[in-house]
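**Q** Sequence below, structure please.
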Amino acid sequence: MTSSLWWRGAVIYQVYPRSLMDSNGDGIGDLPGIIEKLDYIASLGVDAIWISPFFKSPMHDFGYDISDYRSIDPIFGHLDDLDRLIKKAHQLGLKIIIDQVLSHTSDQHAWFQESRTSRTNEKADWYVWVDPRDDGSPPNNWLAIFGGVAWEWEPRRGQYYLHNFLKSQPDLNYHCEAVQQQILDEVEFWLKRGVDGLRLDAITFCFHDEALRDNPAKPAEERKGRGFSVDNPYAFQRHLYNNDRPETLAFIEKLRALLNGYPGTVTLGEISTEDSLHSMAEYTAGNNRLHMAYSFELLAEKVSPAYVRETVENLEKNLTEGWSCWAHGNHDVVRVLSRWGGETPTPAMAKLFNTLLLSLRGSVCTYQGEELGLTEAVIEHHKLQDPYGITFWPMFKGRDGCRTPMPWHKTAIAGGFSDSENTWLPVSESHREFAVDVQEHEAGSVLNHYRDFIRWRKQQPLLLEGNIRFVCDSENVLAFYRYTGEQRLLAVFNFSGEAQQFTLPESGGMPVYASPAQTMALAANNRITLAPYGSQFIRF
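**A** Predicted structure coming up:
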């Protein structure tokens, strides 16, 4: 693997900076806190870190509403802190990927503050401004993800502006060439500072339909999605005209051309559309668009062997040229162990889910705390911070439950996350028993299993870049080959809490890895026994 392709098969550890480590006792994680924990992250064996936004922001959406693309928000530190972070990460062999939120800004951004003042100022067309209908209502039926219509009235201009998210997150007008060039300049600022890649948030929302056509209705049986269930009217529409417009691809090509001038840098695009698999293929086609597409398909509420097989096979069928990046958790969804593990999730399940994720073809984004087997934290209503959850409570409780501070020390104040008990979100008491200092000393802990498997994975070229082919139809067992040429590695996973017998599809295999650790032997009838929530790998 060449250095320019370091990202193929890489494991990328997502850091949510507010919640990793607080270095100054204000109850909020920060860049110096990340620096303090870089040795720990490197010890996991991961290849890169994706850091969620740390830019200047009023924090209405906790950093995804940027008011200055080139400044660090004071709660996180300063530019020299980021420089130190990049330097130390590189010394440890870690790449740094930063979030770039390019489709919209904060309404506190200087660009919007100028744009809203009149229809004739220099930035008058930098945002999406539209006249009202004759009756004063918004120009069409577009809805915002976080609730309500996607249009907000601005009396100074006598027009509506578009916001696909919060009303404090106005959408930039990418039909304006000056906006595109300015955004490329903002991106290059960070490339020059030495970042190794960009995770492109909401990248499919950059362009809108200039004809402002209404989105068509979606049948009731199709109203589902990650947080967009029937309690959110956003699920009632097919978002054809405010998302995933064809012009976006041309801008992506401009962005890729910029990164080509910084060898070894990479783009990871968040792709969420009405047909995400088709869009992922489009956005990664050829060698002039995105390097990787971030898949949402495993962020589902429940999974089964059949679901995983169907999902991966569909992606493989569509993504003929591109490269996928799998995730089963992030800062926007209920923690994977609570989603997939049912009412009584166990460490064995956490090991299975992590092993599966790390065995699929593609790169991997793993969210902080998944290496500990953390479950979703329960947050009392009066302690909620997420505007999404506050709006839709109690049908949807928001994203705070997956964003609580990392538990570093079982008995320390705030679990070792901060010197202050007044943390921005409460430390989950249920997480203390899974703290890093506890698991470090348990040979069979989720944490040490995570490290061990990544260490073994690095020595398996087939898991890094091999093809994938499924070989089993079973209610409880998932099995697939990772292969290239004549070399094959069979991965088998037991999704049930009872031991399962599995007959290998061919003879001559050699067991090479099992979780939990056990004596690996093939029975005379070419069968293996899978422990409850266990996995095995057999080389042919």
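
**Q** Could you use CA atoms for every contact and neighbour count after this?
**A** Noted.

**Q** Report the central residue of the chain.
**A** Compute the mean C-alpha point of the chain, and by Cα atoms, centre = their mean the closest residue is residue 330, 4.8 Å away.

**Q** neighbours of the closest residue to it other than its chain neighbours, just the number please.
**A** Excluding the flanking residues, the one nearest residue 330 by Cα to Cα, 6 or more residues apart in numbering is residue 367, at 5.3 Å. A total of 22 residues lie near residue 367 under the criterion other Cα atoms under 10 Å.

**Q** ok, longest helix in this structure?
**A** helix 177-192 (DSSP state H).

**Q** Mind giving me the packing neighbours of that one?
**A** Applying 3 or more Cα pairs under 8 Å, 6 or more residues apart in numbering; DSSP states H and E, one finds that helix 177-192 contacts strand 68-72, helix 247-260.

**Q** coming back round to it: contacting residues around the residue nearest to the centre of the chain?
**A** Counting by Cα atoms under 8 Å, 6 or more residues apart in numbering, residue 330 touches 14, 366, 367, 402.

**Q** Same question for residue 300.
**A** When contacts are counted by Cα under 8 Å, 6+ apart, residue 300 touches 225, 226, 339.

**Q** my guess is residue 35 meets residue 83, correct?
**A** No. Using Cα atoms under 8 Å, residue 35 is not in contact with residue 83; the gap is 10.4 Å.

**Q** quick one, which of those two is more surrounded?
**A** Using other Cα under 10 Å, the more surrounded residue of residue 35 and residue 83 is residue 35, with 21 against 14.

**Q** Name the next helix or strand following the helix or strand that one falls within along the chain.
**A** Applying DSSP states H and E as the criterion places residue 35 in helix 31-36. Sequence-wise, the next helix or strand downstream of helix 31-36 (DSSP H and E) is helix 38-43.

**Q** now what about that next one, what contacts it?
**A** Residues outside helix 38-43 that contact it (Cα under 8 Å, 6+ apart): 13, 88, 89, 92, 93, 94, 451.

**Q** Would you indicate which residues of that helix are buried?
**A** Buried residues in helix 38-43, defined by neighbour count with 16 or more other Cα atoms under 10 Å: 38, 41, 42.

**Q** And this one, please, so the two structures can be compared:
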Amino acid sequence: MTRNSTLIGHQGQDWWRGAVIYQIYPRSFMDANNDGIGDLQGVIDKLDYIASLNVDAIWLSPIFTSPMKDFGYDVSDYRDIDPMFGTLEDFDRLVEAAHARGLKVTIDQVLSHTSDAHPWFQESRSSRDNSKADWYVWADARPDGSPPTNWQSVFGGSSWQWDTRRCQYYLHNFLTTQPDLNFRNPEVVEAILGEVRFWLERGVDGFRLDAVNFCTHGELRDNPPQEEIAEGFIGVRPDNPYGYQQHLHDKTQPENLAFLERLRALLDEYPGTTSVGEVGDDDSLGVMAGYTQGGKRLHMCYSFNLLTEQADPQYLHDTLTEMEARIGDGWPCWALGNHDVTRLATRWQAEGNPAALRLYMAFLLTQRGSVCLYQGEELGLPEVELTFEQLIDPAGITFWPAYKGRDGCRTPQPWKADACHAGFTGAEPWLPVPDTHLGLAVDHQDRAADSLLNAYRDFLAFRRQQPALVKGSVHYHPVRNEVLCFERCHPSNAPVQRLLVALNFSDQARELPAPPQAMAIEEAPALINGTWSDGKLQLPPYGIAIARCPQSDEEVIQWDV
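**A** Purely as a prediction, here's the structure:
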């Protein structure tokens, strides 16, 4: 299969700007061949469901050939599908079927490192003078035999591993079985760009770039200690020494920008394709800005700043306003959940609270930027509590019991409440389906008009019709009484569309002054339940309000909240 140019641009070449991208964790989405592990055919079988959500694209977590030490984020062949997921022909059918439903297809690309089973590394480690000897980051021991620097791995311990074949250390920012490529070697850059081109030719519409700020390392110097351990990237926790350092030399190096420009130039050869980079850094917002500004690097980036336990509206306001102040002509991407963090319903303490989950949905989908929506968020799935014996994630096993790993957010999608293993598989699933998820299954929520699933469908359909929410500018007003207030504005074909948004993060009703121009939107779904009248805004607990402000020439609405 080669790229079909007629598929590109049905939503415009900048379809990604303001797009909602549904993240699929293939192992846990749908098992079509009943071996207990989800597969590409399972994704194909559920494309109608995905399309019914009114999202714009899918993102497939890694499906490449891999030893699965880190569940696909350790690639041993960039150009083939791991047999547990299917074949290249299955992938081609998935792309064709998704495009037929108006869905773009983005795939995870792990560029900073490979598996130690990759032929490149097998050759590189064989000697110090082979053709790929410098394709990975190798360094001699210090005089006392210790690692070259004090750099720490995200998954615990030194990020250097001794190799007896070369009698040198190699760098691994993650597992010891995930050696880091040497992007200072031009041959490596050319090889990686060739792997990306392979999938562009196969018809993909974009790439989610894993840990993209890890591609280049700096001078082999010790990192200084961290004065304060702040929750953020998956390795930054009090129980993990990774968080004890300022990561000045092991990632987010200026040289990485040159690689990103090469990557963008390649993508620009395929109009309508896109890139979203994952960045984890002490200054993630600054990296998001720097990596997306100027139109010559990545199209968009997301960080872990909204993937923490902090759901306080003032924290959210401060994060978003800082991003706006720094990003310029760049473009952010936001997520409240993914395969690396505790499920949103649990992390933001909203289990069994559908009103709060609707609020968090509206918060995510009204921000300026694109959105990544993790499978199961539309169902309100809580985190699954697993025993140590049930854990598979190496991070959870290493850091137990302080950190229980990522298995709890990766359990299978529940499709049918009354079916074996919730309709995910007819075999024993790779991770268990808990009883707490059965009442939230797709078939159960599909039949309930007021379910969270249907709230997502309704809100996303509404959002598509509001240019201000998709691509408009944003201005934040001060937070008052736990209400986050902002406006979105877009110069659409008609007069400028200006929307006011108010989100009540409190479990108590709130009343605010309302701008006199504010008018309720008649076609808004019922979940938008705030009322605008007589110069006042009434918000129920966890209430959502969106209003139009027609006939306003003001640059910013005077909203005295």
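
**Q** Got a TM-score for the pair?
**A** After superposition, the two chains reach a TM-score of 0.97 (TM-score structural alignment, normalised by the length of the first structure), with 534 aligned residues with a Cα RMSD of 1.4 Å.

**Q** what packs against the helix holding residue 35 of the first structure?
**A** Judged by 3+ Cα pairs under 8 Å, 6+ apart, helix 31-36 of the first structure is in contact with helix 17-20, helix 79-91.

**Q** The helix or strand following the last one packs against which elements?
**A** Next helix or strand after helix 79-91 of the first structure toward the C-terminus (DSSP H and E): strand 95-101. Taking 3+ Cα pairs under 8 Å, 6+ apart as contact, the helices and strands that strand 95-101 of the first structure lies on are strand 48-51, helix 79-91, strand 197-201.

**Q** What's the average distance for the second one when superposed on the second structure?
**A** This points to helix 79-91 of the first structure. When the second structure is superposed, helix 79-91 of the first structure averages 0.2 Å from its matched positions, counting by mean Cα distance after the TM-score superposition for the first structure.

**Q** residue range for that helix in the second structure?
**A** Mapping helix 79-91 of the first structure onto the second structure (TM-score structural alignment) gives residues 88-100.

**Q** Residues contacting the matching stretch, please?
**A** Outside of stretch 88-100 of the second structure, the residues within contact range by Cα under 8 Å, 6+ apart are 1, 7, 40-41, 43-44, 47, 80-81, 104-105, 202-204.

**Q** and what of stretch 438-455 of the first structure?
**A** By Cα under 8 Å, 6+ apart, the residues outside stretch 438-455 of the first structure that reach it are 43-46, 347-348, 350-351, 354-355, 358, 371-373, 409-410, 436.

**Q** Please indicate which of those are buried?
**A** By neighbour count, with 16+ other Cα under 10 Å, the contacts of stretch 438-455 of the first structure hold 44-46, 347-348, 350-351, 354-355, 358, 371-373, 409-410, 436 as buried.

**Q** Aligned counterpart of residue 5 of the first structure in the second structure, please.
**A** Counting by TM-score structural alignment, residue 5 of the first structure lines up with residue 14 in the second structure.

**Q** As a markdown table, the helices and strands packed on helix 177-192 of the first structure with mean neighbour count would be great.
**A** Below are those laid out as a markdown table (neighbours: other Cα atoms under 10 Å):
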| stretch | mean neighbour count |
| --- | --- |
| strand 68-72 | 18 |
| helix 247-260 | 17 |
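
**Q** now stretch 238-250 of the first structure, how far from the chain's geometric center?
**A** Mean-position distance between stretch 238-250 of the first structure and its chain equals 21 Å (Cα atoms, centre = their mean, to the nearest Å).

**Q** which residues in the second structure does it align to?
**A** With TM-score structural alignment applied, stretch 238-250 of the first structure matches the range 246-258 in the second structure.

**Q** How about stretch 175-186 of the first structure?
**A** So stretch 175-186 of the first structure sits over residues 184-195 in the second structure, by TM-score structural alignment.

**Q** Check which residues of that stretch are buried.
**A** Of the residues in stretch 184-195 of the second structure, those buried by neighbour count under the rule 16+ other Cα under 10 Å are 184, 188, 189, 192, 193, 195.

**Q** ok, now stretch 471-487 of the first structure?
**A** 471, 472, 476, 477, 478, 479, 480, 481, 482, 483.

**Q** Which helix or strand contains residue 478 of the first structure?
**A** Residue 478 of the first structure belongs to strand 477-484 when assigned by DSSP H and E.

**Q** From the contact counts, what lies against the helix or strand following that strand?
**A** Next in sequence after strand 477-484 of the first structure, counting helices and strands by DSSP H and E, comes strand 487-494. Secondary-structure packing of strand 487-494 of the first structure (3+ Cα pairs under 8 Å, 6+ apart): helix 461-465, strand 477-484, strand 535-539.

**Q** how much space between the closest residue to residue 170 of the second structure other than its chain neighbours and residue 442 of the second structure?
**A** Once flanking residues are discounted, residue 170 of the second structure sits nearest to residue 138: 4.5 Å by Cα to Cα, 6+ apart. The gap separating residue 138 of the second structure from residue 442 of the second structure is 49 Å, by Cα to Cα, to the nearest Å.

**Q** picking up where we left off before, using JSON lines, lay out the helices and strands packed on strand 487-494 of the first structure together with distance to residue 161 of the first structure.
**A** Converted to JSON lines, these look like this (distance: least, Cα to Cα, whole Å):
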{"stretch": "helix 461-465", "distance to residue 161 of the first structure": "45"}
{"stretch": "strand 477-484", "distance to residue 161 of the first structure": "48"}
{"stretch": "strand 535-539", "distance to residue 161 of the first structure": "52"}
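
**Q** hang on, the earlier thing: could you list the residues in contact with the match of stretch 175-186 of the first structure?
**A** Residues outside stretch 184-195 of the second structure that contact it (Cα under 8 Å, 6+ apart) are 78, 79, 111, 134, 135, 181, 182, 183, 216, 259, 263, 266.

**Q** and if you look at stretch 129-146 of the first structure?
**A** So stretch 129-146 of the first structure is contacted by 149-151, 158-166, 212-215, 228, 233-234, 242, 387-388, 391 (Cα under 8 Å, 6+ apart).

**Q** One more: stretch 366-375 of the second structure?
**A** Contacts for stretch 366-375 of the second structure (Cα under 8 Å, 6+ apart): 16-25, 29, 331-339, 364-365, 413, 469-474, 488, 501.

**Q** So which bits of stretch 211-223 of the second structure are buried?
**A** 211, 212, 213, 214, 215, 216, 217, 222, 223.

**Q** Just tell me what residue 417 of the first structure corresponds to in the second structure.
**A** Looks like residue 417 of the first structure aligns to residue 424 there (TM-score structural alignment).

**Q** Thanks again, I'm all set now.
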